[in-house]
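Asks: Provide a 3D model corresponding to the input given below.
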Amino acid sequence: MKYRQGLLVLGRVVLMVSIASWASATSAGIATTKHNLSVAGPGAVKSIDETEICIFCHTPHRAIKNDNIPLWNHNLSTTGNYGVYTSPTFDGATTIQDLGGTDATTAAVSNLCLSCHDGTIAINALNNPSNANPNGNPTMGGTNADGTIPIGTTRLGTDLTDDHPVNFIFDSALFALDNSLNDPTTLSGVVLFNGTVQCASCHDPHNSVNPTFLRVNNTGSALCLRCHNK
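Replies: Got it, this is the predicted structure:
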């Protein structure tokens, strides 16, 4: 009987340690990246009074309602037209959709990224600020005077015609049209969202193991070659 009780206790201890280790690893993913905009963040752009990390993007209550965006908390851009990438060699032109003119009900995954990275919305513009912060929306440091992301490579602006296309369908039909693409059913390391290519297809916003939050280290163009057959 004592032996059996000892095994039960040991099992509980192992389970608790496993859960604690998982939680620590999960939180450490974003905590050490520049997407940690709390006072503890490692980057130059961060809050001087907000201790929560997730709140800059997510909230458990009163989130912006959209099935495509997980408990989203950052105000979305009202940009009417971003434009889309065009090229004679781009066969996804028939399904690509402009990310402009969207609202909370029609926003795509890439609209979440653009809510900070197009430079039109202040980084601290939250739908549901933390109750624990007496100042309401976080007070930021390192931003432009209007609270937006500083000028630089991470500020994409509102013209996406010179950027890798996003918000288009990558399926077997596109694969059949373009023999320079890999079969989307065999992709690894990159992510499609409801069958579409989005910013987060190549970038993991919660992890910066690779430069610029890339899902795959691009040494030797390894990330590019996940989709492109060159």
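
Asks: From now on I want contacts and neighbour counts done on CA atoms only, so please keep to that.
Replies: Will do.

Asks: State the next helix or strand along the chain beyond the helix ranked longest in the chain.
Replies: Secondary structure assigned by DSSP state H gives helix 2-31 as the longest helix of the chain. Beyond helix 2-31 on the C-terminal side, the first helix or strand identified by DSSP states H and E is strand 46-47.

Asks: For the protein, just list every one of the helices.
Replies: Counting by DSSP H, the chain has these helices, from start to end: 2-31, 109-117, 172-177, 199-202, 224-227.

Asks: want to put them side by side, so please do this one too:
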Amino acid sequence: MGWNQWVAKATTKRGLGSLAIGLAVAFAGVMASAPAMAQIAGTKHNLGSNGTGTNKFSGTAEICVFCHTPHGADTSAAVPLWNRTLPAPSSFTTYDSLGTSSLDGKTAPVGSVSIACLSCHDGVTSMSAVINAPGSGTTGDATWTGGSWNAAVGASGKMPAGITNLSTDLKNDHPIGIQYGGGGITVNAKTAATKDPDFKAPANTDLNGTTVWWVDTEGTANGTRQKTDLLLYTRAASAGYVGQTVAEPFVECASCHDPHTTNATFLRISNANSAVCLACHTK
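Replies: From the prediction side, this is the model:
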């Protein structure tokens, strides 16, 4: 299946809403490309026994299994073939709860691709708590069931303490599930100016009847969306903020981060000279 088809299908079914465009493309590349697999193998997202990162599980040398499965996936997830159970959106406290006047966009419940990221990065569930483990049956083979996490993680298998363990309190993190640029852009106003003038206008295109948006990063403004552009994720009205009437673009975790890249902190581009920040913010 081509990536355009993934885009057309990557909508949620439990009101979490959105198109998992960026992760769908990246995952398709992982499954089809040996070089892409080699990229992931050398990152901290390789949690298998052969991983080179801090966190390793002795129960498997597989890499993709901690996030993806070819069978028995959570079909409510916006990310394709997701192998983890999504946490409840209501379990998170987000930046908008601070009531800061600088937050001029409306915020939707935690969902879209962000809640997939948070199924590990909330620090609540073991990173090896997958739906479909390696081997015959969903519980996994003897190597998996007898596996253990290294000392950096501990017996619980939960995301260890540190900046990557976001917890369920997201007040001190960049807003997610928030309208891009304070709103103003919808499927009915695809090229409208953002309500907040301090944001760059996103590019858009239609793929199989679905509108997708992204913010061009330096040197990529060529009319097509690149892997190094910052992605915006479409939420239908049913999965957006209270009062939303049509589909709109939102900022999510994967707008800035690509879980399959070798870039530092999985950013889509280097943040030298604040390039990630200034791709969207005109400051």
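
Asks: Residue 98 of the first structure maps to what in the second structure?
Replies: Taking TM-score structural alignment as the criterion, the aligned counterpart of residue 98 of the first structure in the second structure is residue 109.

Asks: Distance of the residue nearest to its match when sequence neighbours are not counted relative to residue 43 of the second structure?
Replies: The spatially closest residue to residue 109 of the second structure, leaving aside those adjacent along the chain, is residue 89, at 6.2 Å (Cα to Cα, 6 or more residues apart in numbering). If you measure residue 89 of the second structure against residue 43 of the second structure using Cα to Cα, to the nearest Å, the figure is 28 Å.

Asks: So for these two, which residue has more residues nearby?
Replies: residue 43 (21 against 15; other Cα atoms under 10 Å).

Asks: Translate that one into the numbering of the first structure.
Replies: Looking across to the first structure (by TM-score structural alignment), residue 43 of the second structure lines up with residue 33.

Asks: Let me see the contact set for its match.
Replies: For residue 33 of the first structure, the set of contacting residues under the criterion of Cα atoms under 8 Å, 6 or more residues apart in numbering consists of 41, 42, 43, 206, 207, 208.

Asks: Make a markdown table out of the residues you listed and add neighbour count.
Replies: Compiled in a markdown table, the contacts of residue 33 of the first structure are given as follows (neighbours: other Cα atoms under 10 Å):
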| residue | neighbour count |
| --- | --- |
| 41 | 20 |
| 42 | 15 |
| 43 | 15 |
| 206 | 18 |
| 207 | 21 |
| 208 | 19 |
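
Asks: Reformat those residues as TSV; add distance to residue 69 of the first structure.
Replies: As requested, the contacts of residue 33 of the first structure are exported to TSV (distance: Cα to Cα, whole Å):
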residue	distance to residue 69 of the first structure
41	24
42	26
43	25
206	15
207	18
208	21
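
Asks: isn't residue 143 of the second structure right up against residue 60?
Replies: Yes. A contact is recorded between residue 143 of the second structure and residue 60 when judged using Cα atoms under 8 Å, the distance being 6.8 Å.

Asks: Neighbour count: those two, which is higher?
Replies: Of the pair residue 143 of the second structure and residue 60, residue 60 is the one with more neighbours under other Cα under 10 Å, namely 24 against 14.
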